[in-house]
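Trainee: A predicted structure for the sequence below; I have some questions about it.
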Amino acid sequence: MGRRSHCNISSLLLLLFSVLISKGSSYLVTVHVKNDIGDGIVLDARCRSDDYELGQRMLRQGEEWNWKFRAITGYSYFWCYFRWYDDQERIWYSGNFDVYHANGLLNKYIEKCRHNCMWSANRQGFFLYRVDRQEWQQRDEWTIDSIGKII
């Protein structure tokens, strides 16, 4: 085999490897956040990533907010700030929670929810539906804010 055909084979392999990497370096993910707090309570949700502000939604009981994004193998991170008011206890509850986080080789949600991450906000906290276990798992708890505090 001559030097020229060795170079051609190497170039072809490099091109093939680049195409395979680019095709496998991202995948579509859908994140769902649902208000399951109950008692007619409205959930104030503000979500974002490092690159994109998704905005604010006021979710009534049973309403869901979902969005899709292309997760990049190297780094994809979305988080939300949530806040709700309990009329009976006269207390504000809030929390900053990760809803999707992949950092390098560590993707803490790929096994748990694969490409469809379903979250439920209820009185006890913030829950992720674990596809691998077929059950809801509590991931975070609410913190108590002072009444009238603007965050």
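Mentor: Yep, that arrived.
Trainee: When you work out contacts or count neighbours from here on, use the C-alpha atoms and nothing else.
Mentor: OK.
Trainee: all helices of this structure, in order?
Mentor: Counting by DSSP state H, the chain has helices at residues 3-24, 110-113.
Trainee: Next one: L43 relative to R139, how far apart?
Mentor: As judged by CA to CA, to the nearest Å, L43 and R139 stand 18 Å apart.
Trainee: The two: who's more crowded?
Mentor: Neighbours were counted for L43 and for R139 using other CA atoms under 10 Å; L43 has more, 24 against 14.
Trainee: what sits against the more buried one?
Mentor: Applying CA atoms under 8 Å, 6 or more residues apart in numbering, we find L43 in contact with 35, 37, 58-61, 82-84.
Trainee: ok, now with 6 Å
Mentor: 58-59, 84 (CA atoms under 6 Å, 6 or more residues apart in numbering).
Trainee: Alongside the first one, take a look at this:
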Amino acid sequence: MASSNYSFTVLAFLIVLASISIDSTASSLIGKKKHVHVVNNIKSASNRIYVHCKSRDNDLGDQYLPLNKEFQWSFRDNIMGTTLFFCTINWKNVHDKRRYGLVYDSYVALKTKCDTDCIWSARSDGVYFYEEDSKSYVFKYYWNVIPPKQQ
């Protein structure tokens, strides 16, 4: 009887130890929680910009950002290292009355160079990414002119 209690105690200890080991391995594979920010820094935009971000699994919905406001979301990379979020941004220039927009990858696992905060700044000449190494914004994408709808 004492031997079966001892065996049960050893087995329970090994199960707890294995679960701790699996948990720490999984969290090191998945990595830190990421926070992606899209900030409206377009002074010539009429009122606000339209932002829509999503991944294969998550549609984050339509967002309308006034000047100097941001849309932000958090996630962890999937275990396969294939996490991808992309965003659409559209806005209307108050000076030339044209609409501008683009679709870009806002986060690509193993490619996007950010530790925990991935910051995108929408500006009148394009979209910039904050690089933590240089502690500065780097130009990444030009805007596309969106043609007026044909009647």
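Mentor: Received it, and whenever you're ready, just let me know what you need. Owing to the predicted nature of the structure, the values given are computational and were not obtained by experimental measurement.
Trainee: Once they're superposed, tell me the TM-score.
Mentor: These two chains, once laid on top of each other, score a TM-score of 0.79 by TM-score structural alignment, normalised by the length of structure 1; 133 aligned residues with a CA RMSD of 2.2 Å.
Trainee: Let me have the helices of structure 1 in JSON lines, adding mean neighbour count and distance to L54 of structure 1 as columns.
Mentor: What follows is the helices of structure 1, written out as JSON lines (neighbours: other CA atoms under 10 Å; distance: least, CA to CA, whole Å):
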{"stretch": "helix 3-24", "mean neighbour count": "11", "distance to L54 of structure 1": "26"}
{"stretch": "helix 110-113", "mean neighbour count": "17", "distance to L54 of structure 1": "21"}
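Trainee: TSV please, covering these and showing distance to F78 of structure 1.
Mentor: Putting those into TSV (distance: least, CA to CA, whole Å) gives the following:
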stretch	distance to F78 of structure 1
helix 3-24	21
helix 110-113	14
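Trainee: Quick check: which of the ones you listed is nearest to D50 of structure 1?
Mentor: helix 110-113 (19.4 Å; CA to CA).
Trainee: in which helix or strand would I find N5 of structure 2?
Mentor: Taking DSSP states H and E as the definition, one finds N5 of structure 2 inside helix 2-30.
Trainee: so where do the strands sit in structure 1?
Mentor: Counting by DSSP state E, structure 1 has strands at residues 26-35, 43-49, 53-59, 64-72, 75-86, 91-103, 106-107, 116-122, 125-130, 135-140, 143-145.
Trainee: from the middle of its chain, how far away would the second one be?
Mentor: To tie it back to what came earlier, the one meant is strand 43-49 of structure 1. 11 Å (CA atoms, centre = their mean, to the nearest Å).
Trainee: How about the longest one?
Mentor: With CA atoms, centre = their mean as the basis, the distance from the averaged C-alpha position of strand 91-103 of structure 1 to the chain average is 9 Å.
Trainee: How about it, which residues are buried there?
Mentor: Neighbour-count burial for strand 91-103 of structure 1, counted by 16 or more other CA atoms under 10 Å, picks out 92-102.
Trainee: which ones are touching the residue nearest to the spatial centre of structure 2?
Mentor: Closest to where the C-alpha atoms of structure 2 average out (CA atoms, centre = their mean) is V36, at 3.7 Å. When contacts are counted by CA under 6 Å, 6+ apart, V36 of structure 2 touches 72-73, 117-119.
Trainee: I only care about those residues that end up buried; give me the ChimeraX line for that.
Mentor: Per 16+ other CA under 10 Å, the buried members of the contacts of V36 of structure 2 correspond to this ChimeraX selection:
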select :117,118,119
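Trainee: And the contacts of V36 of structure 2, which two are furthest apart?
Mentor: Between all members of the contacts of V36 of structure 2, the farthest pair (by CA to CA) comes out as W73 and I119, at 10.9 Å.
Trainee: Distance-wise, check the residue nearest to I41 of structure 1 when sequence neighbours are not counted relative to I37 of structure 1.
Mentor: The shortest distance from I41 of structure 1 to any non-neighbouring residue, by CA to CA, 6 or more residues apart in numbering, is to Q61 (6.2 Å). Noted for Q61 of structure 1: a distance of 7 Å to I37 of structure 1, by CA to CA.
Trainee: ok, now Y81 of structure 1?
Mentor: 15 Å.
Trainee: Mind checking which of the two has more residues around it?
Mentor: Applying other CA under 10 Å to Y81 of structure 1 and I37 shows that I37 carries more neighbours, namely 21 against 16.
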